[in-house]
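Asks: structure for this input, please:
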Amino acid sequence: MTVLPLSLAAMCDLACEPSLLPRLRMAIAVIAQEVFREDPATPGYPLRWNLARTALSPSTEQAAQMAPSLLVTPALLAAASSAASPAPPAMAAAITDEQILDAIRQGWNILAGVSPSAASSQQPQNGT
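Replies: Here you go, the predicted model:
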């Protein structure tokens, strides 16, 4: 059984935090650019590229849709739970830009619909 460092209500509040969503939007666009530079032989590349194409100019709604799957990564949960205050703005501020970028890199295959078996057959090129 998974033990969560934050309650589901706190995670929901964090996922809806207005100061976090613009950061997620920018990070999604950065990772989309990284995916465009990948070798087309990267496992799952067509799905990865398609998500990058649709996420190149991510809307607030798209960032909000991706937020829950990104914010439940162990690094982001740990950062948010280490905030000096349980208030969503404080938890959002405790998450670094690099942690957000890493969470998106790590979650890109899942968000794109790449199967775990295809993704594990070879690591993606260019660090994404």
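
Asks: rest of the way, CA atoms for contacts and neighbours
Replies: Fine.

Asks: my guess is residue 28 contacts residue 58, does it?
Replies: Yes. A contact is recorded between residue 28 and residue 58 when judged using CA atoms under 8 Å, the distance being 7.0 Å.

Asks: residues in contact with the one residue sitting closest to the centre of the chain?
Replies: With the centre of the chain defined as its mean C-alpha position, the nearest residue by CA atoms, centre = their mean is residue 104, 3.0 Å away. Under the criterion of CA atoms under 8 Å, 6 or more residues apart in numbering, the neighbours of residue 104 are 27-28, 31, 70.

Asks: this one next, for a side-by-side:
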Amino acid sequence: MTLQIEAALSLHPLFRQRVHMGFLRVAQEVAVEPPSVPGNPVRVGLARAVHQPDLASPGYAAVVAAHPAVAAAARAAHDPAVPDAANTAVSDAVLLDAVRALWNQLCGFHPAPAGFTGE
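Replies: Here you go, the predicted structure:
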């Protein structure tokens, strides 16, 4: 049932709008990062790309809905009789944390694990 709840949440119009706003807010944070931040060029590239109006497409909303913290909040509040329950249960803070946590993955930057020396 978890995937069904995540899928429904990712298609909820208000959730999709909130995801879009979350990406715009995090894009502002990334845009002012110093160039020394690992992965800066691709991180900034995604920040520029989020200004495209289709960011609220189900693709991004689905990725955010599948984030463990978002999915847990939605699952806990899911009520088929209350269509907005799962969306309402996902706080703005949880949504923004999910976007921040997913940023590197979505822009294609995969930092080396701690302690990796390249050998």
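
Asks: translate the residue nearest to the centre of structure 1 into the numbering of structure 2.
Replies: Applying TM-score structural alignment, one finds that residue 104 of structure 1 aligns to residue 99 in structure 2.

Asks: now the helix or strand containing its match, how far from the centre of its chain.
Replies: If you go by DSSP states H and E, residue 99 of structure 2 is part of helix 92-107. Helix 92-107 of structure 2 sits 4 Å away from the centroid of its parent chain (CA atoms, centre = their mean, to the nearest Å).

Asks: average offset between it and structure 1?
Replies: Using mean CA distance after the TM-score superposition for structure 1, helix 92-107 of structure 2 ends up 0.4 Å from its aligned counterpart in structure 1, as a mean over the superposed pairs.

Asks: do the same with stretch 2-9 of structure 2
Replies: Plainly put, stretch 2-9 of structure 2 ends up 1.7 Å away from its match in structure 1 on average once the two are laid over each other (mean CA distance after the TM-score superposition for structure 1).

Asks: how about that stretch, which residues of structure 1 does it hit?
Replies: Residues 7-14 of structure 1 are where stretch 2-9 of structure 2 lands, counting by TM-score structural alignment.

Asks: which parts of that stretch are buried?
Replies: Of the residues in stretch 7-14 of structure 1, those buried under the neighbour-count criterion (16 or more other CA atoms under 10 Å) are 10-11, 14.

Asks: want to throw these into a markdown table with distance to residue 52 of structure 1?
Replies: Written out in a markdown table, the entries for the buried residues of stretch 7-14 of structure 1 read as follows (distance: CA to CA, whole Å):
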| residue | distance to residue 52 of structure 1 |
| --- | --- |
| 10 | 29 |
| 11 | 26 |
| 14 | 24 |
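
Asks: this completes my enquiry, with thanks.
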